[in-house]
Structures are given as structure tokens and as C-alpha cells.
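K.L.:
Test case, fold it:
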Amino acid sequence: MGNKLGSIAHFLLLFILLCSLALFTPVDGLIRIKLKKIKRNETNHIESALSMHDGDYLDAFIRKYSRRESNLGDYEDSDTVSLTDYRDAQYFGEIGIGTPPQKFTVIFDTGSANLWVPSADCFSSVSCSFHSKYKSSQSSTYKLNGKPATIQYGDGSISGYFGEDTVRVADIVVEDQMFIEAIRESDDEIFSKAKFDGILGLGFKEISVGDAIPVWENMVDQYLVKERVFSFWLSGKSEEGEGGEIVFGGVDPYHYKGMHTYVPVTKTGYWQFYMDDVLIGGESNGFCEGGCSAIIDSGTSLIAGPASVINQINLAIRATGLITDECKNFVSHFGNLGFDMVAQLFKDPKNLCSRGGICSEGGGSSSIGIRSVVDKSNRLSASVQCRACEIILGWLHKELAENQTRESLFSLGRELCTLLPSPVSESTVDCAKLSTMPIVSFKIGGKEFELSPHDYIFKVGKGSVAQCVTGFRALDIPPPGGPLWILGDAFMRRYHTIFDYDFLRVGFAEAA
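P.N.:
Below you'll find the predicted structure:
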């Protein structure tokens, strides 16, 4: 009896211990860095809430014991970084560099491969003054490399030198990671007004500056993740303070619906693959016959592609805002020059008709000897043609010389200018007409991935002053690198993405 009681007591103690571990151990094997969406208060100042509330623990505990098995990777052995969403244009999370760790917010960018943060030595750039700076003297694990480095992005650049230190991403500790200590940042709006400190590239080492091994590849090489995959979920509920998550080493099944469609990586460097087609309102424009190259890029907020197709899309959604003034000036200036040149050409109809072989040399309307003809009907026909030529060219000269004709055509040209989408700058649409705009689809792996107007239109501002900006941007990349499509956050918000390093493929499924 005593042995039974002892066994029961031991069982109860073990049960209490297990319950304690379940309640106080990080949920589902993950360290979640809880960041809230940046909000503006009544005085228009930025507020940031970084605390975890008691309710978060309860919610996470419930999720752990109700979680279904992931279809790829062991989610419980993964690490998750929560992302903050700033105006659907910047998604960033927190990392630590050094010992003890110095905290930085970074863009997790699948379109580049280097890690960089501002250095304490960055004095000459205004942009650096707005962000946290890395102080190598305060880290016991820092190693100076000193090799210079420069990175040119589409909208800015940074330069500095390499260092090596411990980098912490969620609960993953990467040792001897090469990164750039930026001592100069271009003072473009992209950096001076950025809500992030630096960038952590998740591309392949083929595009890494200075042959630095990317953070993700060091995670794999140092056996820090069980499965060699990471996945992106960008929340569509940014107004509720949830920007999204990156899961390193697995996939959260609560982040997507249905099954993923996988396509192989066709060229390492970027996460590049073949796209079957681009459809506007369900109709193909034929641009992608034989396949289009595309990359999935979490560091780009928009969708970029060849100008010929992007302009078709922007015309279909009636985008305006454009290069209107420059276009109108071109119509007025070069239109007048063109009119004057053509009017001068038609000034002498007789000579022009003779030179064109319709009338004989030097012969006005009375001449009928342009060909060696003897038949009377033929001579009459030649005479009529000659006279008709002179009348028509004389009328054209008169019309082209008159201001009334010019102004009517210029008016049409200026109206067309207001409809031409800008190939580079932002184009806007009427916010009240979103429901009338077409679905734009990208056919990948035989499946059409649709984007509605609410997916590809960005709304800036509120109320009567709100503007709706198209998420499509023209970008002509020449061969051999291009033509190339870039599917950025506007696509990734709608579709959960798996980056499979093991099988060199990417997978897309409807985001939950």
C-alpha cells in the first residue's frame, strides 16, 4: 500500500512539473518577438507598443495543443520572428548583434543577401542619425574584418566595411556572421524616413557583396534549423497591429489555406522561377509565351515588370497622375514643329505630285504624258489622277496651316496625356471605382494566382484627401538578367510563401 501511495505521489509531482513546463516554456518551441504595428496618436506622433500581454500567453498555449501537423518541416523546432507593418510598405522585425546583443529593426529581404546596420562611425549621413547604431567596442564577440563594401539598391545605397559578430534572430544564435557596418547611407527618403535600421538579406550567396555568407545559409551550415526552409506570412490585418511572421526552419499551418503550389528555382541568387502568364481581366496579353522569369522579393512593396505590360495593366485600371505636364509640353512644342514641316511639304502640290510620278514633269493638270500611252481613256485617267492629287495636297496644306485644325488635334493629344500611366513614378486611380477594376492574375505552376483591386491598390490617407495608388511599377531590366518580374509585398500579402532551400523551390498558397 505504501509503495502504491509513493508511486501516486511521484506521478502527481511529475504531472505538476510537466504542467509547469507547459505553462512557462516558450510556446510551440518558438521564441516569439512580439512587435505591434506602429500607430499614430492624436498628436500625429509615432507610438510603438512592444509589450506582451497576459492574453498572448493564453492564446499561444491554446494554439500549441490544438495545432495540426505541418505539411513541411517541424514547426515546433522552428523559430519565428514577428513583423511590424508600416503602411503596407515596410515589414520589419527585431534582431540582436553582438554580446551582449544590441537590438536593431531590419527588413527581412529575399531580394538581397547581405546583412547591414548603421555603424557608430556613421557621422556624415543624415539618415544614420535617425536609427540605432552598432557599437563594436561594446561587443565581446566582435571581430574586425575591415573589407570595404557598397550596396546599390533601386532607391538608395549604403557603404561601409565588414565586421564579424554573433547575430541573434529569434532564438537562433549565428556565430561569426559577416555583416556590413554602414558608415554612409544615401539621404534618400527610403533611408531617412525608414522605420527600420538595416536590412537582413535572405537571398543566395551568389548575389552577396564581398562573398559574405548570408545569415540564412549560416543558419543551415551551423545546423541551427531542423528543416532547411523558411516561410513568410504577411498579415492583411495591419490595422489591427499584426504585421506578419517569418518562420525559420518550418511552416505554421495557421498561416495559409489549402495546398501550396511549388515551382523550382531556375537561377540561384534571387529566389527566381518561371511564370507561365500574366492575365488582365482573365485575358492573356501574350507577353509570357514560353515563360517569364520572376523573383519573389519581400523587400519590395510593389509589383514590377516590363513597361509594355505594366502600362497595359495601368491603362486597364484607368490609372492617372503621371507625367502629364511633360507630355502636354511635348504635344504643344513638337506638335507645332511637325505641323509646320508637313504644311511646308504640301506648299507646292503640283511639284510634289510630279515628283511622286502622278503628274508628268513640269506638267500641271493639263499634262497627260507621264506614260507612253495612246489610249484616250488612259490619258483621261492620268489627267484625273493628277488633278485629284493637286486638289488633295492643296487642301491638306490649307488645313495644316490653320490654327483651328491644329488646336483641335492638340486638344486631343493633351487629353491623351492625362490617361498615360507613368512608367516610373506613382500613378493614381479613383478610389470610388475599385469595384470596377479588373482582376490581375499571375499564372504560376499551372495555377492562376489572382490579385483583386484591394490587393494591388494602396490607399494613402483617409477621408476626402485619401489617394489610391497603383501597386504596379514599370521596370525594364535588359538581358541577360531581364526581362524580369518582381513580385513584392502586394503579392505576398495575398499568398503565403515557402522558401525551400533543400529542394530549391518556392511554394505559394492562399494566406490565412
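K.L.:
use CA for all of it now, contacts and neighbours both
P.N.:
Noted.
K.L.:
Could I get the contacting residues of residue 498?
P.N.:
229-232, 251, 506-508 (C-alpha atoms under 8 Å, 6 or more residues apart in numbering).
K.L.:
hmm, which of those residues are the buried ones?
P.N.:
Neighbour counting over the contacts of residue 498 (16 or more other C-alpha atoms under 10 Å) leaves 229-232, 251, 506-508 as the buried ones.
K.L.:
Tell me the one of the residues you listed nearest residue 456?
P.N.:
residue 508 (17.3 Å; C-alpha to C-alpha).
K.L.:
can you pull the buried residues of the host helix or strand of residue 455?
P.N.:
Secondary structure from DSSP states H and E places residue 455 in helix 453-456. In terms of neighbour count (16+ other C-alpha under 10 Å), helix 453-456 has its buried residues at 453, 455-456.
K.L.:
ok, residue 339 touching residue 397?
P.N.:
No - checked against C-alpha atoms under 8 Å, the pair residue 339 and residue 397 is beyond contact range at 9.7 Å.
K.L.:
Those two: which has the busier surroundings?
P.N.:
Counted by other C-alpha atoms under 10 Å, residue 339 and residue 397 do not tie: residue 397 has more neighbours, with 20 against 17.
K.L.:
Proceed likewise with the subsequent sequence, for comparison:
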Amino acid sequence: MMKQAMLKFSHLSNLKIFLLLLGLTPLTQQAILDLELNKIDNSLAHQLQTKGEEGLDEWMSNNQHKNIDKSGLYRAIEGVVSDQLLQKKQNTYSQKFLDTAAGSLILQQYDDQQEQIFEKELRNYLDIQYFGTLYLGSQQEDMTFIFDTGSSWLWAPTKDCKICHKSEKYDPKVSEFFEQISDEPTVVTYGTGQVRGYLSQDQVCLQKNLSSCLQEFQFLSVFETYELGGLKSDGVIGLAPSSYRSGPNLFIDELYQNGLIENRVFSFYMANDGFPQPQKEFKSRLTFGGYNASIAGKKFEDYGSPTWNELINSNYWSVQLVGARLGDKQLQMSTNIAIVDTGTSYLLMPNPDFDQLVTYFQNYLICGQDQQKNLFKCLCTEQIYQNFPNIKIQIGNNVYSFPKEKYVLPFNGTCYFMIMNMTFREGTGLWILGDNFLQSYLTIFDYDNLRVGFIGESKYEEIPKTMIEYLTYFVLGLLLVVIIFVIFQLCFNHKPKEDNDGGYKRTRSNDRPIKRETTSDASPFGQPLLTVGGTQTDRQQKLLD
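P.N.:
Purely as a prediction, here's the structure:
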């Protein structure tokens, strides 16, 4: 069904590179710049990285290639490095070369870059799986991975994986850096499928060169996978904001700690190009270290800055789900949590919310569940499809649009819904904003500030107040009135009355009691005195004596 896109590589043959190094083939400037780091002898690359220009002299001396133009070879190395934005890891040797003319040109090229970022092309399978390439081990073995913001493990199937989905197999025995850390298997369970593997560490590279590598990154070397037959990538790399489920450090944090990126930020653009023609270039991109709205052409140029949403739980990229409208119908939400998940193909919602969506369409159309495809469907014509409403989803103060083109697939008179339901324990439900929601936006994951941003169609809207909030405001207002009243009474109505002598009237012990004619038993404080027995005058005399 799907025609695989062919990626074009233009490598010089090993023989030609060897002849170039020997000086037996004309070494033009263009040829030098076309050299790729992975084609150059590993010992030379190691010498350059550790000893700089002295390493180049030593390598040339040991290999007796004294007729090679040293500055030209440096340009070849730096030309490869320039494609990776001059990462900090090789600054130790590239700085020594800045005094030469070629070095000055390279420096200017990097000064034009405002940030250190890595941009990776993502292959797209039918708009439901997006995956890119990483390079494992000292041999830098090509492996494809889904970059999943809903999990935190990186795992790759090994040559020892006998029960595995169809994929390339990583050979840890070839790598000089591989180390198995634990003999106890670790199990990782997904919404669909499961893997088993051993905690290990090895070199992991973003690009096929030494300037983009994490030397001792921990991951699972997997020996079994279950129910992952539909997975089109070799493995999965987790990009969740927390590693509490996995233990090893976060991938984005490791990139930052090793100086490969300056900001712990990454972004996705998921294009709708899942049905490519042969040789067609994929447009989907993953950017580490920042975001670049121009990768989608003019699609996002009118939207300006991202609309940001703070995380409400740092274990996942979870945001505050305020509400959702389906046309003029406001859904009664069963949860206030939504997770932004690049590893889930469709939008998922809890059963109570999904039932409202089903009821809405069943009121107008003939609908039901497709048991074979496990999708909700309705009979529809082209006219009916055109009248399907967009879904408005409010996250915090931002309302985002989920157009019908993203959640409905018309086919042969039937509209299939790319929205699925999930069963949760009571009180634990959530929405998952999967790939078909994210296709309308450039999505930015900001680990430094624990927030998620979207560039695309949105509008600001105040968060509606709930009945509990209104009741809380009423009770607080009433309490404030009571406090003010009590303070007023204490300050103005409870001041004791005094006579001219500055105190209460007294009688001498031999004087007759003072008789007063009263009509009430009022105290000097304006309150009645508690009486037990006797007349009011007798009681007053006893108190005075």
C-alpha cells in the first residue's frame, strides 16, 4: 500500500577517499568539503578530537601522508562539523584552527547561528507513526526510533532478540562502549505492546559523527517484544519530562549536560505527508535545543509567538483540560487532565466523554462501531462530511481547533473517526492529544520551564468558573462581612462609661447604699448582669464592697 520513500546519500567510495588521502587524486576544495567524517579513519577522528592540530600532525606522521594539505584536511573535518552547528564537544580542537583563513570562515558561519540546535527529519507512515534515526554504539549503527513524549525509556532490539517485531537488530557485541549494567530484565508496558530487556549503556548519536554523541547513555537492550507487530520503527526513545518510571537520565537532559544544546527545549512538526511518492522528501521535523516555525513554510507565519500551557504534573507533558465543544454542544468533561503524546496516533478520551461524542452524531446520522478496525463510524456523503463541526479544545486560557480533516476519514460513503475511547479506573481518566491533533500545530516542549507551547490557530478565553468556585467566593464574602461587623462592634459599641472621677461610683463602707431607680438590669457595659438572688441594689453593693 505505502510506497517507501528512498533517502538519497552521496558517499564517496572508500577507495576514492583513500586515494584522495594519498594525494593520488586531485584534491579540489569541493572534494575536500564533500568528505564525510564517518568515512575518515577512526584513528584520525580520535586524534583530532583529543589533541587538535597536534593530533593531525601526529596522525600524518604515523601514516606518512606528508604530502597532504593540512589546512585542506582540516576544512574537510570542519565542513562536516559545520553541518552540526559546531557543538561544544569539539570546541577544544576547532578553536586552535581559528587563526587560519579557513577557520575564520567557519567561525563566521557558526556566529550566524543564534542557538545550538539539532534538526532531525522524521519519516511518516500513513500520518500515524513518525520516526527518525539515531546511531548506536561505536560502530554508529543506524536504528530508527519513534520519539515518544509519553514515555521515558530508550530501547532497541538486539541481535539476541528472537521474539521481536520486524526490525533492524542492534549488535552490542560490536560496540567498544557497550556495557550491560543489570542482569535482571526490565519490562516496559505501553498502551499497546510490551518489551523486555536489560539495562545497558552505550554511545548514542544524533548524527553520524562524533560531535553529536552521548558516550554512556543508559537504555534497554531488548531481547523480547510483544504485540508490536504494527510498529514501523526499530525502537522507541522516550522524551517524557520525568524518568521516575525508568531511572536513567532524560535524553534531553543528557544532551544539555554534554553541551550539545543550550536550552532543554525540543519541538515537533508533524506534516500530513504520510502517502509519499518515491523520492519525495519528508517534511516532518524534530528539533532539539529550540524550535523553528519556518520549517513548515508559511503555515505558521501569521501566528507569531507560541501560546504556552504550564504543566500540572511533571511526570508527563500534562496540561489543564478545561473543556471541549463539538459544534454548539459543550461536552461535560469527566477529567481536567490532557497529556500531549507524540507516541499516540489518535486523540483518545475516557468513555464518558466519548459516549457524548457518539450520542451527538447518532442524533443525526446512522452510526456504529467497526469491530474489525475498532473505530467509530457513520454513514456519510460528501455533503454530510463537509458539515462536520470542528472540535474546540480549551487548555488553560487557550482554545485550540481540532478540524474535521484531522479526526474524520471519509472512505466509500463511510466516515471513520480517528478518535478512540479508553477505560480508566474511576477518578483517573485523562485525554491524550495524539499525532492527529498535533498535525495542526508546531508543538514545543520546554523542559526548562515545564510547559508546552503551540504555534497555530488558537484564541484566548477565560477559564469558566465552576459552582464550587462561585460557592467559595460567596462563603468568603460572607465571612468578610461578619469579620468587619465584629470589628466595628468591638471598636465603637463596647467602650465603658466613666464618671468625672475617672472610675465607677463608690460608697464608703459606713455610707448607706446608693439607691438607683432602674427599669432594667443593665451593666455598665450595656449588658445585663447574671443574677442568682437578691435585689439589684444589694448585688451592686456586694460587688462594690
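K.L.:
Which of the contacts of residue 498 of the first structure are still contacts in the second structure?
P.N.:
On the basis of both residues aligned by TM-score structural alignment, their matches' C-alpha atoms under 8 Å, what survives of these in the second structure is 229-232, 251, 506-508.
K.L.:
where along the stretch 201-350 of the first structure do the helices fall?
P.N.:
215-221, 307-316, 324-345, 349-355 (DSSP state H, counting those that start in this stretch).
K.L.:
okay, those in JSON lines with distance to residue 292 of the first structure next?
P.N.:
Formatted as JSON lines, the helices of the stretch 201-350 of the first structure follow (distance: least, C-alpha to C-alpha, whole Å):
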{"stretch": "helix 215-221", "distance to residue 292 of the first structure": "27"}
{"stretch": "helix 307-316", "distance to residue 292 of the first structure": "12"}
{"stretch": "helix 324-345", "distance to residue 292 of the first structure": "31"}
{"stretch": "helix 349-355", "distance to residue 292 of the first structure": "50"}
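K.L.:
of all those helices, which lies closest to residue 47 of the first structure?
P.N.:
helix 215-221 (30.1 Å).
K.L.:
average offset between that closest one and the second structure?
P.N.:
Mean deviation of helix 215-221 of the first structure relative to the second structure after superposition (mean C-alpha distance after the TM-score superposition for the first structure): 1.9 Å.
K.L.:
Give the aligned equivalent of residue 105 of the first structure in the second structure.
P.N.:
When the second structure is aligned by TM-score structural alignment, residue 105 of the first structure is paired with residue 144.
K.L.:
Relative to residue 388 of the second structure, how far out is the nearest residue to its match once chain neighbours are set aside?
P.N.:
In space, not counting the residues next to it along the chain, residue 144 of the second structure is nearest to residue 133; the distance is 4.3 Å by C-alpha to C-alpha, 6 or more residues apart in numbering. Computed with C-alpha to C-alpha, to the nearest Å, the distance linking residue 133 of the second structure and residue 388 of the second structure is 38 Å.
K.L.:
which residues of the second structure does the longest helix anywhere in the first structure align to?
P.N.:
Identified as the longest helix of the first structure according to DSSP state H is helix 376-401. Mapping helix 376-401 of the first structure onto the second structure (TM-score structural alignment) gives no aligned residues.
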